[in-house]
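Peer 1: pasted the sequence and its predicted model underneath.
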Amino acid sequence: MFGFRRKAATAAAPGAAEWRARGNAALGQGQLVEAADCYRQAAACDPADAEARVNLGYVLLEQGAAVEAAGTLSQAVALAGERTELLADAQFLLGRAHRLQGQDRRAAASYRAALAARPGFAESLQELVPLLLDAGQAGEAVAFAQRAAQAAPRPQVLMLLAQALHAAGRAAEALVPLDAVLASDPGDAAALACRGNVLLELGRCEEALASSEQVLGVHGRQADALANASAALLRLERNEAALALAEEALRLQPAHRVSLHNRSCALTNLLRMDEALLRAREATLLHPDDADLQWSLGVAHLLRGDLAPGWKAHEARWHAKDFPGALSRAFTAAPQWTGAQALEGRCILLHAEQGLGDSIHFVRYLPQVAARAREVLVHVQQSLVPLLAQLPANCRLLQPGEPIPPHELQCPLLSLPHAFGTTLATIPADVPYLQADPERLPPWQQRLAGRARPQVGIVWSGNPQHGNDRNRSIPLHSFVAIAQEGVGFVSLQVQVRESDRAAMAHWPGLFDAGPLLHDFGDTAALASALDLVVTVDTSVAHLAGALGKPVWVLLPYVPDWRWMLGREDSPWYPGMRLFRQPARGDWDSVLQRVRSELRALASS
């Protein structure tokens, strides 16, 4: 009798859930290839399985397959529907896939979507905030970080909020989340370091130094913490100590960027210029694309009078972190004139970029530009407009608020020396290159009539917001040491600080012209009626020099780069004398020397 064998029962094929479980097990053991295969099987079993695609996307990212991961995760996003937790994971991983492909905008959009699905998603916030900050969208970064901090005030989120606030220029507010982090963990190195940077920006240098020293005490002698402490010491003008910490950091990390910068700055502040230049060159070789290091190199060259290489390196300022003039060319998209392009038949825009004195200093190049170009548009600060009434025929002075006309090229005023290849021998020093309005001069001559001669205009302080004001300005109770019988003193000081008012009231015979000076046209007319101007390093020094008036400029131990070192004259202004501090902070000897020179002038 013939019969047949019953077929053995076959095991049921694994379903999507089982394939996911197998994939999770393989992933837990680090077996990425097997995990990816299992997740693909799960997706094949259930075309609507979003979770399998999220997991597969994660594995593909771990394998470096960003393009395939992006496709898989895009499917997961579409399938996740209203499952917000799954959607948040899918969008976050999709953002990472976009980021790996250099698609930062798409990455940011995915991170935004992840945060919308899960507001306290710290990992997504950590990815999104740096992207927004790099894109200059600090305000949006703050908004996301604030929402996340409200939803989940964890230390990671609070740190990101602090960083966003700091980048948005809200340094004082950034201290609040930092203090919250440190309240829960007083030794948190990242929070202490960030707090030190914020305090330094706020000018609270001693506190900044204390934060950096706390990091060093708790976490050891690390290069980053040493660099932060060195930066605080630089601001406190403790340059020897700053140099020592910078060099210690560089022994740990020879290419540490911030420490290289700190070392160059400290050496420059100590006027050890040969070393400063050598170290600055070394730093730029290690980091050739670093604008701050190039800028430091430029300053070192210019201080030494090495103008050609100085101008070239000085152009890096436009990309430096804290350059104050960066917004000045935001209103023009025209290419910058470098001196290489022909100007014949073309219109060029020349524009201010920094302070009033900088503009006065470098408008001297206007005739040279005008001689080459078809038309020159001139855009300067409003208070300087009255000074520029007499321009070459093809120059047009733009009035405040006037729209910028079409132009083919542009150049910041401080870039003109580089464009012209200026050296010490070729500085355009013909003065006067500015003139006072002749109609404004007689009233000043009448006011000064009958006063003691010589008539000497004085300025003892500059802009209190200037980064180096503490070194450039002199308290009036000290400046009064130049007072000398037989000399008529006239204050050209427009803004008088409260701390100077008492000394001003007790200076016998001082004529306070400040309230009568409404713009630089008035100041130019008054300066033209005087015999001499004695001033600290302010815009008035440049104005008097540009007018061709005798002017004595009182300089701190470490002067601005344009005054160079070791000389009592200025190649920029033939009628100028420089009175330099012989040691840091020593105004007394400078003022006594000025008084002695005034005595000689009065008796001549």
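Peer 2: Yep, that arrived. Residues are numbered from 1 along each chain as shown.
Peer 1: C-alpha only now, for contacts and for neighbours.
Peer 2: OK.
Peer 1: where exactly do the strands run in this protein?
Peer 2: 347-351, 375-379, 395-397, 409-412, 455-459, 488-491, 511-512, 532-536, 551-555, 569-570, 573-580 (DSSP state E).
Peer 1: for those, which one sits closest to Leu234?
Peer 2: strand 551-555 (19.5 Å; C-alpha to C-alpha).
Peer 1: mean neighbour count and distance to His542 added to the strands of the chain, as CSV?
Peer 2: As requested, these are arranged in CSV below (neighbours: other C-alpha atoms under 10 Å; distance: least, C-alpha to C-alpha, whole Å):
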stretch, mean neighbour count, distance to His542
strand 347-351, 24, 17
strand 375-379, 23, 18
strand 395-397, 18, 20
strand 409-412, 21, 18
strand 455-459, 24, 12
strand 488-491, 23, 16
strand 511-512, 17, 21
strand 532-536, 25, 10
strand 551-555, 25, 9
strand 569-570, 16, 11
strand 573-580, 21, 8
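Peer 1: out of those, the one nearest His219 is which?
Peer 2: Closest among the strands of the chain, using C-alpha to C-alpha: strand 551-555, at 41.9 Å.
Peer 1: can you list contacts of the closest one?
Peer 2: 472, 532-537, 541, 544-545, 575-581, 590 (C-alpha atoms under 8 Å, 6 or more residues apart in numbering).
Peer 1: check stretch 240-257 too.
Peer 2: 222-224, 226-227, 229-234, 259-260, 262-263, 266-267, 270, 283, 286-287.
Peer 1: cool, stretch 416-424 as well?
Peer 2: Contacts for stretch 416-424 (C-alpha under 8 Å, 6+ apart): 305-308, 311-312, 337-340, 362, 365, 571.
Peer 1: of these, grab the buried ones for ChimeraX.
Peer 2: Per 16 or more other C-alpha atoms under 10 Å, the buried members of the contacts of stretch 416-424 correspond to this ChimeraX selection:
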select :305,306,307,308,311,312,337,338,339,362,365,571
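Peer 1: another structure for you, compare them:
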Amino acid sequence: MNGATWQSDLLLAQQSFDQNRIDEALAIATTVQAAHPACAEALEIIGLVQSRRHQVDEAVKTLEHALRIRCDLIPAHYYLGLLYQSRGEPERAVQVFERALLLDPGHDRIRFSRALSLLKLARFDEGWIEYEWRWKAAAVPRPEIPLPRWDGSSLEGRSILIHTEQGFGDTFQFIRFLPRLQQLGATVWLAAQKPLSRLLRDIQGVDHWMPVDQPAPIAFDLYSPLLSLPALLQLHHPERFRVATPYLYAEPDRVEKWRGRIESLSGLKIGIGWQGSPTFKGDVWRSIPLSCFAALTNVDNVTLVSLQKHDGLNQLAENDTAFPLVRYDDLDADGAFLDTIAVFQHLDLVVTSDTALAHLAGGAGVPVWCLISTACDWRWMTQASDTVWYDSMRLFRQQKLGEWEPVIADVVSELQRLGPRK
């Protein structure tokens, strides 16, 4: 293999990877690396393929090897930082991202990824500022609003539109800050996801509501993205995130509608959710196979109730005979989460993966155990079993990426000591 050939092969391997033909990219890069063991670029492509295949430990070793040979491989730095994030090592991720930013200070995806690690480390004074790179990194779609964006200046006598920007869980979590805007003298408009209109129509801190994805007349002075509020409000200490719960409420008649159906169930009544949206980039790590929840039925006198909607329902048939699970086909039939939050009121506990269900339960102030991966989102930070976000929530943390059985075993152990909710 002469010089011109292997260099052109490397280019072809990179193109194949960029076009998601990862088998082809790996085959070409492996051939080049076998002929040229010290070729850092070939090792980089192999490491990127391993990362894409979720071979985390192998990818870390390969990319570290590539960077020992050549320290200026920016994709290797970027992917290595992401891998450290997945393994629950945000300090190392920050170090890698910062080395990469010495080479390319304006690399938007690295700046945004660094922000996530800073936030996970509770370095909020830096993290909130860097989190604004989410727009340039194209991690979040940015609406066009022909008005000034709020810069933190006085809101006295002014009206402000706050628009949601990410998933339902983010909306449930961050609407807690809207009353603070009213306290600063603002009239608050909320542009939120249309499916949440009935659930959010009476929340505190909102004067007017509109769907985020539909045109509407401009009747406000300023706007701000919802997840930019902590930076604008200068919330640099986690304790300042804490608010009284509940701040999300079920419709009273709906609570009564579900009373008899849930209270007729025997024993400790536990609602479960296992699957997030598969379109979310990190869903491979946060969602939990339904089969893992079978161990909860080993606890005496437990009834499991499915709270899962849409994604993940295919697993019900696969586990239909494995363990008993109560299902309600009419759950939320006439509005997103309307029945779910009412059912919460009659359950002893909610046990769920890290999805909107966890945030809904936390915002509703009901007991919820959230099972989180080492690759968990920044908001759960790094070690504690409690969280400033929700007083009624307990976190069960994975110790090794991808291994849910020990987490479920911890849940089972705790359930042995838990009695029915009073």
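Peer 2: Perfect, I can see it now. Just so it is clear, the structure is predicted and the values come from calculations on it, not from any experiment.
Peer 1: report the TM-score for the pair.
Peer 2: Put the two chains on top of each other and the TM-score (TM-score structural alignment, normalised by the length of the second structure) is 0.88; 410 aligned residues with a C-alpha RMSD of 2.6 Å.
Peer 1: could you tell me which of the contacts of stretch 240-257 of the first structure count as buried?
Peer 2: 223-224, 226-227, 229-234, 259-260, 262-263, 266-267, 270, 283, 287.
Peer 1: what about the helices in the stretch 251-400 of the first structure?
Peer 2: 257-269, 273-286, 291-304, 307-314, 356-362, 366-372 (DSSP state H, counting those that start in this stretch).
Peer 1: among those helices, show me which one is buried the most.
Peer 2: Greatest average neighbour count among the helices of the stretch 251-400 of the first structure goes to helix 291-304 (a mean of 26), per mean count of other C-alpha atoms under 10 Å.
Peer 1: could you tell me where that helix falls in the second structure?
Peer 2: Taken onto the second structure by TM-score structural alignment, helix 291-304 of the first structure occupies residues 108-121 there.
Peer 1: got the contact list for that stretch?
Peer 2: Contacts for stretch 108-121 of the second structure (C-alpha under 8 Å, 6+ apart): 78, 82, 85, 90-91, 93-94, 97-98, 100-101, 124, 126-134, 136-137, 377-382.
Peer 1: report how many residues lie close to Ser8 of the second structure.
Peer 2: 11 (other C-alpha atoms under 10 Å).
Peer 1: ok, it to Gly152 of the second structure distance?
Peer 2: Counting by C-alpha to C-alpha, to the nearest Å, the gap from Ser8 of the second structure to Gly152 of the second structure is 52 Å.
Peer 1: for Val302 of the second structure, same thing?
Peer 2: Taking C-alpha to C-alpha, one finds Val302 of the second structure at 50 Å from Gly152 of the second structure.
Peer 1: next one: Arg417 of the second structure
Peer 2: Arg417 of the second structure is 48 Å from Gly152 of the second structure, by C-alpha to C-alpha.
Peer 1: check Tyr390 of the second structure too.
Peer 2: In terms of C-alpha to C-alpha, Tyr390 of the second structure sits 26 Å off from Gly152 of the second structure.
Peer 1: try Ala25 of the second structure
Peer 2: From Ala25 of the second structure to Gly152 of the second structure the distance is 48 Å (C-alpha to C-alpha).
Peer 1: got it, and Leu181 of the second structure?
Peer 2: On the measure of C-alpha to C-alpha, Leu181 of the second structure and Gly152 of the second structure end up 10 Å apart.
Peer 1: Glu156 of the second structure: what's it in contact with?
Peer 2: Here Glu156 of the second structure is in contact with 184-186 (C-alpha under 8 Å, 6+ apart).
Peer 1: do Glu98 of the second structure as well
Peer 2: Per C-alpha under 8 Å, 6+ apart, neighbours of Glu98 of the second structure: Arg114.
Peer 1: map it onto the first structure.
Peer 2: That one, Glu98 of the second structure, aligns with Arg281 by TM-score structural alignment.
Peer 1: just Gly362 of the second structure next, same as before
Peer 2: Match for Gly362 of the second structure (TM-score structural alignment): Gly545.
Peer 1: before we move on, what about Gly402 of the second structure?
Peer 2: Looks like Gly402 of the second structure aligns to Gly585 there (TM-score structural alignment).
Peer 1: wait, its match touches Pro556, no?
Peer 2: Yes. Counting by C-alpha atoms under 8 Å, Pro556 is a contact partner of Gly585 of the first structure at 7.1 Å.
Peer 1: need the overlap of contacts for the two.
Peer 2: In contact with both Gly585 of the first structure and Pro556: Asn471, using C-alpha under 8 Å, 6+ apart.
Peer 1: who has more neighbours out of the two?
Peer 2: Neighbours per residue, other C-alpha under 10 Å: of Gly585 of the first structure and Pro556, the larger number sits with Pro556, 25 against 14.
Peer 1: who's in contact with that one?
Peer 2: Contacts of Pro556 of the first structure (C-alpha under 8 Å, 6+ apart): 471-472, 580-581, 584-585, 587.
Peer 1: give the buried subset of the residues you listed as a PyMOL selection command.
Peer 2: In PyMOL, this line selects whichever of the contacts of Pro556 of the first structure come out buried by 16+ other C-alpha under 10 Å:
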select buried, resi 471+472+580+581+587
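Peer 1: out of the contacts of Pro556 of the first structure, who's nearest Leu56 of the first structure?
Peer 2: Nearest member of the contacts of Pro556 of the first structure to Leu56 of the first structure, counting by C-alpha to C-alpha, is Asn471, at 62.0 Å.
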